[in-house]
Structure formats: C-alpha cells, structure tokens
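# Following is a predicted model, sequence given first.
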Amino acid sequence: MPSTEQQSPLFTRIDWRDQSASLLDVRPRTAGLVLALAAVAVTFVYNHQVATTALVGTWDLRRMDWLLFVACILLVRYGVVPLVANWERSSGTVREFLRRPAGLLSLAWILGFAVLGLVGPELIGMPRVDFYADYQPPVFTTSHVTNIANVECVGPVTDAGCHGTWQYPLGTTSTGENVVNIVMYGAHIALKLSITAAMIMVVVATAVGTTAGYFGGWVDDVLMRYVDFQQTIPAIVVYIIVATMYLGKGLFTLALVFGLLNWGGIARLVRSETLERRESGYVRAARSAGASDLHVLRRHIIPNSAATVITAATRQIPLLILAQVLLAYLNLSDVRLRSLGEILNRALPPLGVGWWVVASITVFLVGTVLAFNVFGDTARDVLDPKEVA
C-alpha cells in the first residue's frame, strides 16, 4: 500500500496538469477581453484627441456611451461566452427555464425591452414636437380634445369626439410627440442605465463578497464593516450632491454613483454563498490537491454564486429604472428632455387631459419591473440546484 507521502506528488502533478489545461482554455477568452477593452480605449483616445467629427454618422459619443461599451464587453465575456462554451451543460438549464411559462413570458418582455431600447430610436426616430398633432388620443379611443383651444383632431371627428388613428397608436403628448417614440426612447435610456450600473454592481459585489467569505478573518471584518458604512449613505443623495457640484446631472453620473454605492446587498449575498461553499467537498479536494486560492475562486466559488448574483442584479435593475424616472420627474436629471419622468410631469394636471400618456408609461414601467423580478426568481429556481463542481 503506497504511503500518503508517495501519493501526494502524484495528485499534485495531476492537478497542475488540469490547471495548466484550464489556463490554456481560458487564455483565448482573456486575450479577447483585453483586445476588446484595448480597442475601446484606443477609440476613446482617438475620438477625444484626433477626430473632429462624429465617428459614426451623426452619433456623438458621450461618456455614458463609452461606459456602456465596457459594460457590454464584460457582459459578453462573462455572460454569453461561458453559456455558449459550456453549451452541453447549459442547454439543460435553458430547457428547464423555457418549461416555466412565467419565466418565459418575463424573458420575452425583457428581450423586447432590450430590442426596443437598442434599435427603436434608430428605426422609428426620436420624439419630435408637432403642435399640429397635440393631445391626440390612442387608436380605438375617443377624446374631446377639440374642446381645448387651438387643438385640432388628426383622426375622424364625430359627436362623440376625436377618434384616435393608427398614425399615433398610443396618442400624442401636449406638444404633439408620439407616445410610441417616447416609450422607445425611454426604453433606450433605461437599457443603457441598466447594463452599465448593474455591471458595475456585479463586478464590485462579486469581488468583495467572494474575498470576504473565502478568506474570512480580518479581511472579512474590514470589508463587511465598509459595506455597513456604505449602506448608511443613500445613493440618491450622493447623486444629487455629486451631479450638482461635479459631474453634471446625466446618465453617466447616475450609473456611476448607483453602481459604486448600491452593491452592498449583493456582496452580502455572495459572501453568504462563499461561506457555505468554501467548505464543500469539491473545494476541499481542490485545495488539498494543490490548487491555488485564485483557481478555487475562479473555477469553483464564483461560478456557483451565479444564481445569487443574477437574482440580486435583476432586482436592482427595476430600482435603477424607477430612480431615473423619479429624478427626471423632479427635474434632477439632464436626460429629462423626452425622458419618461419629464413626460409624466407634463402629462399630469392642471390640464387634466392626456391620460393615455400616463397609462402608456405606467404599463411600460410596471411590465418591466415585474418582468425583471419574475425572471430573477425563475433563474434562481433553475440555477440554484445546479452546482458547478
């Protein structure tokens, strides 16, 4: 019977071969990530130091656009690529998710929201003021807008009032802006904010939560005490102060402030998952075989926290969207022009007409919030039993 000392080098050699193979597998992905980030950095420098016109047509790239590019690269690298690369394992999870009607409907809404936000403003155009088409009701409805001074009906007029037409399916605002275009542009703003701020939260929370839970001791104490302190500071108050005094009241400031200050809850959940899994059999086996802490975190701890991170992030996205709408409603955001919050502000009394504007925006917001919450719960139910060993 070979002794433990004789067996140990053998297991060590096998482990390091496996780790070397895994590093070779990951290396192309890491190289792709570095190249993509480098391309964004070079384009950013060129755009600000050399170019005198817009890089793409009339699209003037702003700070929020550059932050969105980085967030999309991280989303593809750590979200899409692992899903496709491990399709044999992930296909079963996808099929299980698609068997759940609530999750499927929420996913359909989120995909529709993403598509509308991404290409809607480009295909349909930006909301434009048209005082000859103000206060027009939605299709299949009737309104007495002709009773308002200087307002004419675009659709048919009968004794019942002005009838809506397919030219403006959801009606128009008090300045003649098509509500369809407004909802599209609102989805565009919400999509940019959701991707960037959520990605900042996920990266910071995952790093802090796994580090605190895995190493424990004074590292855990220091990081968690900082999280306690941070959670006592409302992000919305910090945004108002920073936006007013330093960075301006725009989406970039909003995404940066909320992304850097609202990750404490996610970090606590990730820490709890890490505390539970660091004593798991496969983690102990990896450590006893000579695997480094970085290898254990990257290959065993973080992948098994995916369900927790996804659920927590999808819960944060609706809060970000509602926060942006609220700030725009209160005129505390530079994106208030044609923003859903600013449109709601103008659609409410004293005029007392344009109920369809409030209804359309409310349905969009309620549907989006509900879809993200249901998607997160369904993803948690599907992913939680599946552990990556």
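Arrived safely.

# Every contact and neighbour count from this point should use C-alpha atoms.
OK.

# how about the helices in the stretch 251-389 of the chain?
Here the stretch 251-389 of the chain has its helices, by DSSP state H, counting those that start in this stretch, at 251-261, 264-277, 281-288, 293-296, 302-304, 306-329, 340-347, 355-383.

# Equivalent analysis for the stretch 101-250 of the chain, please.
So, for the stretch 101-250 of the chain - with DSSP H, counting those that start in this stretch - the helices run 101-124, 179-215, 217-230, 235-242.

# try this one next to it:
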Amino acid sequence: MVGLLPDGPQKSYSQAQLIRRRFFRHRGAMVALAVLVFITLLAFTSIGIGPIPGWWDKNFTSTGPSIDGGRPTLGWFTIGEHPFGQDTVGRDFFAATMRGTQISLIIAFAVGIGSTIIGTVIGALAGYFRGWVESILMRLTDLLIIIPLLVLAAVIARRASDAGIWGLVVVLAIVTWTSLARLVRGEVLSLREREFVSAARAIGTHPLRIMFRHILPNTVGVIIVSATFSISAAILLESSLSFLGYGVQAPDVSLGLLISDYQNAFTVRPWLFWFPGMFILAIALCVSFIGDGLRDAFDPRQNRKGE
C-alpha cells in the first residue's frame, strides 16, 4: 500500500504581499497602468516641461505655414512633420495636445491627492469625535453634496480664475472630497470601538495619535481606491470646466480647453477634436481600471486560486 506523501511547505504571504499579488494579476489594471505610464511619458518627454527640453522640435505656441490643409501626417509606420495635424493658424497640434495632456494630468493627480487629504481628515474627525464635531462636519458635507458639483465648481473657479492652474486645483479639491469623507467616517465609526483602540485609550494615548496612528492605517484600502476614482473624476471635471471657459485659461492649454477652442472646426478639421477627446477618454478609463484593480486587491473577501 502506497502512503500519501505529505504536502510540501506552504508559503505564507503578508497582507501587503497578498494585495500586490491580487493587483498584479488583474489584467485590466495592468494594461491600464501600462497605457497610463506611456501617455504620461509621451506627454512629458516629447515637448519637455519648464526648462527641461523634450525630443519634439516644435512647441504649442509657434505658428507656421499650413501643410496640406493642416491634415495629420501620422501613418502606420511614419510620424511626419505634424502627426496630429495643424490648427487653424498653423500651430503643431501634437505639441498642443501634449501640453494639454501635461496640464490635465497635473491637475487631475493634484486634485486627487488634495481631495483625498481633505476627505480623510474630515471623515476621521467626524467618525472619531462624534457629537457636535460630527454634526458640523457632516452637515457641511451634506450641503456640498446637494449642490450640483459642476455648478459649484464653475462658480468658485470663476472667482479664482486669476490664480492659474494651482488655483483651479484648490477649487476642485475643495468641492470633490465629500464622498471620501463619508466613506472614511463609516470606517472610523466601526474601528473606534475595536479592542486595540480601547487599549490605546486606556493607556492615555492622545486622541489624534489614536486616529492617525491606529485607526487610519486600517482604512488605507478605502482611501487609496477612492483616490484613484477622484483622479478620474477630476480630469473629467477639469475638462468640463475648461470647455465651459471656467478652467484653464489661454495662453496655456488643457485637453478640455482644446476641445472648446476647436469645437466649431469639427466638420472641417475633425482631428482638432478627436485627439484631445481620445486622450481624455484614455486617461479617465485607465485610472478607472486601475481603481477597479485596487478595489479587488484590497477586498479581503477576494479568494483567488493560488494565493
């Protein structure tokens, strides 16, 4: 009779390793991450940023003679002189689209980080201290939620239009933190009654230390996933504001501003509308897929074969 061989040693993984394994096995998130990295590298290396030059020899402000009606020269195996074509005054539209992508990415990620910080702090304070602190912060949150987001952002952005893109970042961060605040508050409400929090209170740990050292690290999954969706929402909101004339102002450009400026040229020079629109769509979809991958990775109910 042949005996059964004992199972070999099972490799154990930490929580962080399990999260990484789940995320890296999410094919949609991996493809989206690769595309987003490619778009970011293309935008920042092609025309450069600030004093750092890029490999593309044209900029988004210089005009020139229109070649072949400004049509794109991009082919399957060729780039040509103006791969994305030229606008109505002869500017290279590839350079303009890359500059718009730079600005839109900077605004989107800065808004995502800013709104995440604001929402996390407000939600944590409301959930931990309860009482009048929670009442004031949650009523403020409810007030901002019931006002249409685009209208509120447009009104505030109009006031801060002279502050440039960083003024716009502050405005968008101020109006997009509400959903995360409610999520963090719910998580903190459930964690504040746990044994490790009671033990920290018993030994006299300061409430802020308990909140930021013991409670918030246990909500990092919710915070990170929400931050990715905030980035996706921010780029769409910035594009909408710029399209309406309340976002990025000339002479600088963003993807939404490019669509707004050339909307009337859609029938005669449709490429002036296609390329910015495709980059907006690609960035928003990539960030959303990455967010889906992170959500699956942080979900403790995930039980995938091989982990």
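Happy to help now that I have it. Treat the numbers as computed from the prediction; the structure is a model and nothing was measured.

# quick one on the thing from earlier: mind putting the helices of the stretch 251-389 of structure 1 in JSON lines, mean neighbour count included?
Formatted as JSON lines, the helices of the stretch 251-389 of structure 1 follow (neighbours: other C-alpha atoms under 10 Å):
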{"stretch": "helix 251-261", "mean neighbour count": "22"}
{"stretch": "helix 264-277", "mean neighbour count": "22"}
{"stretch": "helix 281-288", "mean neighbour count": "15"}
{"stretch": "helix 293-296", "mean neighbour count": "14"}
{"stretch": "helix 302-304", "mean neighbour count": "19"}
{"stretch": "helix 306-329", "mean neighbour count": "21"}
{"stretch": "helix 340-347", "mean neighbour count": "22"}
{"stretch": "helix 355-383", "mean neighbour count": "19"}
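
# Identify whichever of these lies nearest to Val208 of structure 1.
helix 264-277 (6.2 Å; C-alpha to C-alpha).

# The counterpart of Pro65 of structure 2 in structure 1: neighbouring residues, count only.
Taking TM-score structural alignment, the alignment pairs Pro65 of structure 2 with Phe131 from structure 1. Neighbourhood size, Phe131 of structure 1 [other C-alpha atoms under 10 Å]: 15.

# now Gln7 of structure 1
Per other C-alpha under 10 Å, the neighbour tally for Gln7 of structure 1 reads 10.

# Counterpart of it over in structure 2?
For Gln7 of structure 1, no residue is aligned by TM-score structural alignment.

# Contact partners for Gln7 of structure 1?
Gln7 of structure 1 makes no contacts at all, as judged by C-alpha atoms under 8 Å, 6 or more residues apart in numbering.

# Show me what stretch 261-277 of structure 1 is in contact with.
201-202, 204-206, 208-214, 224, 227-228, 230-231, 235, 283, 301, 305, 308-309, 312-313.

# residue range for it in structure 2?
Stretch 261-277 of structure 1 maps onto residues 175-191 of structure 2, going by TM-score structural alignment.

# Quick check: next helix or strand after the lengthiest helix in structure 1?
Longest helix in structure 1 by number of residues (criterion: DSSP state H): helix 4-49. Using DSSP states H and E, the helix or strand that follows helix 4-49 of structure 1 in sequence is helix 63-75.

# Between helix 251-261 and that next one, find me the angle.
50 degrees (axes from the mean of the first three to the mean of the last three C-alpha atoms, to 10 degrees).

# what does whichever helix or strand comes after helix 63-75 of structure 1 correspond to over in structure 2?
Where DSSP H and E defines the elements, the next helix or strand beyond helix 63-75 of structure 1 is helix 81-85. Counting by TM-score structural alignment, helix 81-85 of structure 1 pairs with no residue of structure 2.

# what does stretch 25-43 of structure 1 give?
Using TM-score structural alignment, stretch 25-43 of structure 1 corresponds to no residues of structure 2.

# what about that stretch, distance to the chain center?
Here stretch 25-43 of structure 1 shows a centroid-to-chain-centroid distance of 22 Å under the convention C-alpha atoms, centre = their mean, to the nearest Å.

# coming back round to it: among the helices of the stretch 101-250 of structure 1, which is nearest Ser288 of structure 1?
Nearest to Ser288 of structure 1, of all these, is helix 179-215, at 15.5 Å by C-alpha to C-alpha.
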